[in-house]
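K.L.:
sequence first, predicted coordinates after that:
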Amino acid sequence: MSHHHINYIELAARDLAATEAFFTQVFNWQFTHYGPEYSAFSDSGLAGGFYKADLHAQASKGSALVVIYSDHLEATQTAVEQAGGKISKAIFDFPGGRRFHFIEPSGNELAVWSQQ
């Protein structure tokens, strides 16, 4: 039987430089550039990349929601805001933990969750 697992995700980014700076500042992701229209990230728990496009992912429009884990939810929310991210859903409880949603500089919606 074959083994299958998700190992890479790609997201659109209107402004690659701003998106890269945001994720570096807030989450300490590392980036590798593959030309002017693609930047791959690592040290995120799941490898992936951002490609230059005037599109963005919004869960309310049917996009998959990328969810990042944090041990310190409030501190991460503060870091998101200080780096220019916009909170789209304030911290809320759900079965198994708490989370918030945010919009990064290129318009993609992501979430951060914690068990605490």
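P.N.:
That came through, no problem. Nothing here was measured: the structure is a model prediction, and the numbers come from that model. Residues are numbered from 1 along each chain as shown.
K.L.:
switch to C-alpha atoms for all contacts and neighbour counts from now on
P.N.:
Will do.
K.L.:
so which residues of the protein form helices?
P.N.:
For the chain, the helices defined by DSSP state H cover 16-27, 73-82.
K.L.:
what about versus this one:
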Amino acid sequence: GPTYVAITGAGIDGGFELNPEGRTPSTDGALVILASDDLEASQAAVEAAGGAISVSAFDFPGGRRFHFSDPSGNELAVWTPA
């Protein structure tokens, strides 16, 4: 539909619905982590789309990631392998 975008062919299928009825933003549920080949470019795209960085990029044993809140208030993260 016009308010849904699907993700396919990325090792897992899924999607995002724009403002589904009866749902509210959350920072208390599961943290959705999106993979990226270029963390800096992804951060710039998030900010350009109205996202707010909530945890600056940091290194951890599996790579590097940052967290952000989307314009609706949901917390997500973007990760790139080491």
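P.N.:
Great, that's in hand. Just so we're clear, the structure is a prediction, and the values are computed from it rather than from any experiment.
K.L.:
returning to what we had before: which one of the helices of the first structure lies closest to Lys61 of the first structure?
P.N.:
Among those, the nearest to Lys61 of the first structure by Cα to Cα is helix 16-27 (20.8 Å).
K.L.:
what does that closest one contact?
P.N.:
Contact with helix 16-27 of the first structure is made by 13, 29-31, 37-39, 44, 50-52, 76, 79-80, 83-85, 104-106, as judged by Cα atoms under 8 Å, 6 or more residues apart in numbering.
K.L.:
among the residues you listed, which are located in strands?
P.N.:
Ala13, Gln30, Phe31, Tyr38, Ser39, Phe50, Tyr51, Lys52 (DSSP state E).
K.L.:
quick one: residues contacting the fourth one.
P.N.:
Pointing back at Tyr38 of the first structure there. For Tyr38 of the first structure, the contacting residues are Leu16, Gly49, Phe50, Tyr51, Lys52, by Cα under 8 Å, 6+ apart.
K.L.:
neighbour-wise, which of these leads?
P.N.:
Using other Cα atoms under 10 Å as the neighbour test, the contacts of Tyr38 of the first structure are led by Phe50, with 23 neighbours.
K.L.:
that one touches Thr32, doesn't it?
P.N.:
No. Using Cα atoms under 8 Å, Phe50 of the first structure makes no contact with Thr32, being 10.5 Å away.
K.L.:
find residues that contact each of these two.
P.N.:
Ser39, Ala40, Phe41.
K.L.:
thought the first one was touching Phe31?
P.N.:
To tie it back to what came earlier, the one meant is Ser39 of the first structure. Yes. Proximity of Ser39 of the first structure to Phe31 meets the contact threshold set by Cα under 8 Å, at 6.2 Å.
K.L.:
these two - which one has more neighbours?
P.N.:
Ser39 (22 against 19).
K.L.:
enumerate every residue touching the more buried one.
P.N.:
Shown in contact with Ser39 of the first structure (Cα under 8 Å, 6+ apart): Leu16, Glu20, Phe31, Thr32, His33, Gly49, Phe50, Tyr51.
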